[in-house]
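Visitor: Just a sequence and a predicted model for now, questions to come.
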Amino acid sequence: MEYQEVQTITPAEVEKLLREGKAISIIDVREDEEVEAGIIPAAKHIRLMEIPERMSELEKGTEHIMVCRSGRRSENACMYLQDQGYKVKNMVGGMLEWEGDTN
């Protein structure tokens, strides 16, 4: 089975969208203890392994920006969701490169 290439967005671009007040959907797929160290304020936390059973929480017509620590797990989440017909982008560099606010 052939995967479509996953579209990407940089942490700086995500921060700019948030600063501009754009309504964007950010999904953080990290583990609980990673999220406790800081999460993008607008992000929703759905651990990577919970994505299949929590997909119904994601609006199909909305573009979702997937986030993890470095961009690897979020890329896997993107490939999976893209396969299910969702519009997704992977935040490359992940939280390691995030310079914006965190909660």
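Guide: Arrived safely, thanks for sending.

Visitor: contacts, neighbours, all on C-alpha from now
Guide: Noted.

Visitor: Show me the helices in the protein, by range?
Guide: Taking DSSP state H as the criterion, the chain carries its helices at 11-19, 32-36, 51-54, 72-83.

Visitor: Among those helices, single out whichever gets nearest to residue 100.
Guide: Closest approach to residue 100 among those (Cα to Cα): helix 11-19, 6.2 Å.

Visitor: same for the closest one, what does it pack against?
Guide: Contact partners of helix 11-19 among helices and strands, from 3 or more Cα pairs under 8 Å, 6 or more residues apart in numbering; DSSP states H and E: none.

Visitor: So which bits of it are buried?
Guide: Neighbour-count burial for helix 11-19, counted by 16 or more other Cα atoms under 10 Å, picks out 11, 14-15, 18.

Visitor: okay, pairing it with this:
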Amino acid sequence: MIPEITTEELKQKLENGEKLALVDVREDDEVATGMVPGTKHIKMGEIPNNLDYFDKDKEYIFICRSGGRSGNVCAYLQDQGYKVRNMVGGMLEWDGKVE
């Protein structure tokens, strides 16, 4: 089971000033339309080559357009022993700030 966070819960945490590790796994042309502020961009296909970026003691929240790709990335990283959370609904449901 992949832990999830809603767009509303994430927005609330960011507004409360929580320090979160956010990763957007969309393609370059998709992130060009805007990302959740403070998000690191690592394309889904590049995640396996970037495992050294991730720390097993931290939780990462993954974001994509609708929640499907980020869910796949979460499943992959969870299998590797990482703490993950999928933002359900993705950027389609995000109504907070973008940068």
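Guide: Noted; the coordinates are in hand. All values reported here derive from a predicted model rather than from experimental measurement.

Visitor: follow-up on the earlier one: please produce JSON lines containing the helices of the first structure, extended by distance to residue 100 of the first structure.
Guide: Compiled in JSON lines, the helices of the first structure are given as follows (distance: least, Cα to Cα, whole Å):
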{"stretch": "helix 11-19", "distance to residue 100 of the first structure": "6"}
{"stretch": "helix 32-36", "distance to residue 100 of the first structure": "15"}
{"stretch": "helix 51-54", "distance to residue 100 of the first structure": "25"}
{"stretch": "helix 72-83", "distance to residue 100 of the first structure": "18"}
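
Visitor: got a list of what the residue nearest the centre of the second structure touches?
Guide: Most central in the second structure under Cα atoms, centre = their mean is residue 62, positioned 1.7 Å from the mean C-alpha point. Contacts for residue 62 of the second structure (Cα atoms under 8 Å, 6 or more residues apart in numbering) come out as 22-25, 70-71, 73-74, 84-87.

Visitor: Just give me the match in the first structure for it.
Guide: Mapped onto the first structure by TM-score structural alignment, residue 62 of the second structure lines up with residue 66.

Visitor: if we can go back for a sec, closest one to residue 54 of the first structure out of the buried residues of helix 11-19 of the first structure, please.
Guide: Of all the buried residues of helix 11-19 of the first structure, residue 54 of the first structure sits closest to residue 14, with 23.2 Å by Cα to Cα.

Visitor: Return the distance of the residue opposite the closest one in the second structure once aligned relative to residue 59 of the second structure.
Guide: Aligned by TM-score structural alignment, residue 14 of the first structure pairs with residue 10 of the second structure. With the distance defined as Cα to Cα, to the nearest Å, residue 10 of the second structure ends up 13 Å from residue 59 of the second structure.
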